[in-house]
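Engineer: With the input below, show me the fold.
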Amino acid sequence: MKYLILLLIPVFSFQAKAQLDRKAIYSALASDSKEVVQKQLDGIQSVKESSEVKAFKGALQMKAAQFQKTAKDKLNLFNAGKKILESEIKSNDGNAEYRFLRLLIQENAPKQLKYSGNIDDDVITIVAGYSKLKESTKTALESYAKKSSALKGLL
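Structural biologist: So this is what the prediction gives:
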């Protein structure tokens, strides 16, 4: 029994140290594949919860909403993700990465959701905080800026 416990400790330690794969998450947010988005949403469940994990989870839920079958399910999932992301932005107002996540969603959300009121503020925060972002986030941001009407020519 003692040996079994010793064998299991590394397994649990590895699971607790799982980290966000920003590159894969940003690829999923840019994807039109339900499976790709769901894979990232499922994978983020194994990462220890933090403000950062919550922000990505909220953004992924909002993206996943487009793949729901009914309008009610789409709206419910979108609003659940929005609540999570907005809460993290409120708690971390100057976080450029969270603002980038919201900008990604705002620029691509259907107009009827009326989720576009923070684009200008988000752009200001993103540009101001660009130099402090992780390299994987900078890469995703630079790629997105090429097709973003709000970021075009700013980076």
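Engineer: CA only for contacts and neighbour counts going forward, please
Structural biologist: OK.
Engineer: for the helix ranked longest in the chain, which positions count as buried?
Structural biologist: Across the chain, the longest stretch assigned as helix under DSSP state H is helix 71-91. Across helix 71-91, burial judged by 16 or more other Cα atoms under 10 Å covers 74-79, 81-82, 84-89.
Engineer: Go ahead and flag the most central residue of the protein.
Structural biologist: The chain has residue 56 as the residue nearest its centroid, 2.9 Å off, counting by Cα atoms, centre = their mean.
Engineer: Residue 79 versus that one, what's the distance?
Structural biologist: Per Cα to Cα, to the nearest Å, residue 56 is found 14 Å from residue 79.
Engineer: Okay, residue 140 and residue 27: tell me how far apart.
Structural biologist: 8 Å.
Engineer: next up, for comparison:
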Amino acid sequence: MKFVTLFMTIVGFFVLTQNLSDIRVAYKEAANDKDKGKVEAFYNLLKDINKQNNVALVAYKGASIALKAKYAETLKDKKEGFIEGVSYIEFAIEKEPNAIEPRFIRLGIQENTPKVLKYKDHIDEDKLFLLKQYKNIPSKNLKSHIKDYILQSKVFSDQEKQSIINQ
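Structural biologist: Below is the predicted model of the structure:
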């Protein structure tokens, strides 16, 4: 019985890790998409995720909802979709404040959100968190995605970017 439990845990971890790698790529593509095709694909990839799932998945679901809201037809629908998406991201951070991936996602959403939505309060906090925790990220895949983000981001200084390059 212990073997079966151990086997299922290992398989579940592998599937989650592989799934997160795919989701990270889809997030990056959706965030850089100029139309809604990749955003829709990203959203559909996460539609079955709920707040009981891994916090990284919950945060990505929030990002997918927030990105999808950009293409809503009315201003009201855009705002409501954005608020719903942000609620998932904030829930993930509240549940596990020291998890790096939800902070990375929140920073990306905050940086690219129009000022009128007033979702920029945690930029400095999340930026500092990423810079401090970067060297401790065990996943090479996640580390690569965060590095790519930092190097193209406008919220990081040249000196901060250089410190990431040197790690």
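Engineer: And the TM-score, once the two are fitted together?
Structural biologist: Scored against TM-score structural alignment, normalised by the length of the first structure, the superposed chains reach a TM-score of 0.80; 141 aligned residues with a Cα RMSD of 2.2 Å.
Engineer: how about the residue nearest to the centre of the first structure, what's its partner in the second structure?
Structural biologist: Matched by TM-score structural alignment, residue 56 of the first structure corresponds to residue 60 in the second structure.
Engineer: OK, contacts around its match?
Structural biologist: Contacts for residue 60 of the second structure (Cα atoms under 8 Å, 6 or more residues apart in numbering) come out as 23, 27, 46, 89, 102, 105.
Engineer: could the residues you listed go into CSV alongside secondary structure?
Structural biologist: Formatted as CSV, the contacts of residue 60 of the second structure follow (DSSP: H, G, I helix; E, B strand; the rest coil):
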residue, secondary structure
23, helix
27, helix
46, coil
89, helix
102, helix
105, helix
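Engineer: circling back: which one of residue 140 and residue 27 of the first structure is surrounded by more residues?
Structural biologist: More neighbours surround residue 140 than the other of residue 140 of the first structure and residue 27, with 17 against 14 (other Cα atoms under 10 Å).
Engineer: wouldn't the more buried one be in contact with residue 26 here?
Structural biologist: Yes: using Cα atoms under 8 Å, residue 140 of the first structure is in contact with residue 26, at 6.4 Å.
Engineer: Mind listing what's buried along stretch 21-34 of the second structure?
Structural biologist: Neighbour counts using 16+ other Cα under 10 Å place 21, 23-24, 26-31 of stretch 21-34 of the second structure among the buried residues.
Engineer: which of these lies closest to residue 2 of the second structure?
Structural biologist: residue 21 (28.7 Å; Cα to Cα).
Engineer: Show me what residue 70 of the second structure aligns to in the first structure.
Structural biologist: Aligned partner of residue 70 of the second structure by TM-score structural alignment: residue 66.
Engineer: nearest spatial neighbour of that match, skipping sequence neighbours?
Structural biologist: In space, and not counting its chain neighbours, residue 66 of the first structure is closest to residue 74: 6.1 Å by Cα to Cα, 6 or more residues apart in numbering.
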